[in-house]
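# Kindly generate the corresponding structure for this input.
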Amino acid sequence: MNQVEVFKALGNKNRLQILNWLKSPEEHFVDYVPACGDVDVGVCVGYIQKKSGLTQSTISEYLAVLNRVGLVSATRIGQWTYYKRNEETIAALSNLMDTL
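Just a heads-up that it's a prediction; the model follows:
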């Protein structure tokens, strides 16, 4: 984990909000339906874009940043990409914060 890049990624309130939404998608996305019936796949970009009110390209860029630093993982199914939090990386970040 590149700590500087992770903190840069977290320096944007919208990216932080996305991470919060992805923690409990069933709470934050009213019409959320798990892909292929599997909640472990993640949330489709379309749900995130709709909730945020931002453009699809902006949301895609935010998710790409979060993915690059390992805070989320992406799964492609057909034409759709689904994102979920990478709890391992988030736990490592939490441990780092505790030591600082």
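# CA atoms for contacts and neighbours, from now on please.
OK.
# Tell me how far stretch 23-41 lies from the chain's centre.
For stretch 23-41, the separation from the chain centroid amounts to 12 Å (computed by CA atoms, centre = their mean, to the nearest Å).
# Please identify the buried residues of that stretch?
K23, P25, H28, F29, V33, P34, A35, V41 (16 or more other CA atoms under 10 Å).
# Repeat that for stretch 87-98.
Buried, per 16+ other CA under 10 Å, within stretch 87-98: T89, I90, L93.
# now it, how far from the chain's geometric center?
For stretch 87-98, the distance to the chain centre is 15 Å (CA atoms, centre = their mean).
# Which of the helices or strands spans R76?
Using DSSP states H and E, R76 maps to strand 72-77.
# Heading C-terminal from that strand, find the next helix or strand.
Criterion used, DSSP H and E; the element after strand 72-77 is strand 80-85.
# quick one: contacts of that next one?
Under the criterion CA atoms under 8 Å, 6 or more residues apart in numbering, residues 19, 22-23, 40-45, 63, 71-76 lie in contact with strand 80-85.
# Let's see this one next, to set against the first:
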Amino acid sequence: MAPDRVFRALANDKRLQILEWLRDPTRHFPPQTDGDLVKDGVCGLFIADKLGVSAPTLSEHMRVLTAAGLVKAKRAKGWTFYKRDEPGLKAARRLLGEVL
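Below you'll find the predicted structure:
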């Protein structure tokens, strides 16, 4: 896990908000037609809408979170679904503890 990628991912309030929402997706997002919120993840369009950003802007946020190992992306039926990468988040917590 690259510390610079983790710090970059966590240095943005919108990305922190996304991580918080993805912690409990059924509480923060409506049911999906093409995927289970918990098992498959949340459709990127739902996240973009809730965050109030365009799809390309959301893609960049998710690219940063994925590159840092904090989120997993899954493509299905032309959509991208996102969920937290719990082992990656655990590793990031350890990394932050070591650095701080």
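# Give me the buried entries from the contacts of strand 80-85 of the first structure.
Buried members of the contacts of strand 80-85 of the first structure, scored by 16+ other CA under 10 Å, are 19, 22-23, 41-45, 63, 71-74.
# Out of those residues, the closest to S52 of the first structure would be?
Using CA to CA, V45 comes nearest to S52 of the first structure of these, at 10.5 Å.
# That closest one touches T58, doesn't it?
No: taking CA atoms under 8 Å as the definition, V45 of the first structure is not a contact partner of T58, at 10.8 Å.
# Identify the residues contacting P3 of the second structure.
P3 of the second structure neighbours (CA under 8 Å, 6+ apart): L95.
# ok, it to Y82 of the second structure distance?
22 Å (CA to CA, to the nearest Å).
# With C43 of the second structure instead?
For C43 of the second structure, the distance to Y82 of the second structure (CA to CA) stands at 6 Å.
# centroid residue for the second structure?
For the second structure, the residue nearest the mean C-alpha position is V71 (4.4 Å; CA atoms, centre = their mean).
# how many other residues sit next to E60 of the second structure?
By other CA atoms under 10 Å, the residues close to E60 of the second structure number 11.
# wait, is it part of a helix?
Yes: under DSSP: H, G, I helix; E, B strand; the rest coil, E60 of the second structure sits within a helix.
# returning to what we had before: these two touch, right, the residue nearest to the centre of the second structure and A92?
No: the pair V71 of the second structure / A92 is not scored as a contact, 11.5 Å apart, by CA under 8 Å.
# Can I get the buried residues of stretch 87-98 of the first structure in a markdown table including secondary structure and distance to F7 of the first structure?
As requested, the buried residues of stretch 87-98 of the first structure are exported to a markdown table (DSSP: H, G, I helix; E, B strand; the rest coil; distance: CA to CA, whole Å):
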| residue | secondary structure | distance to F7 of the first structure |
| --- | --- | --- |
| T89 | helix | 12 |
| I90 | helix | 12 |
| L93 | helix | 9 |
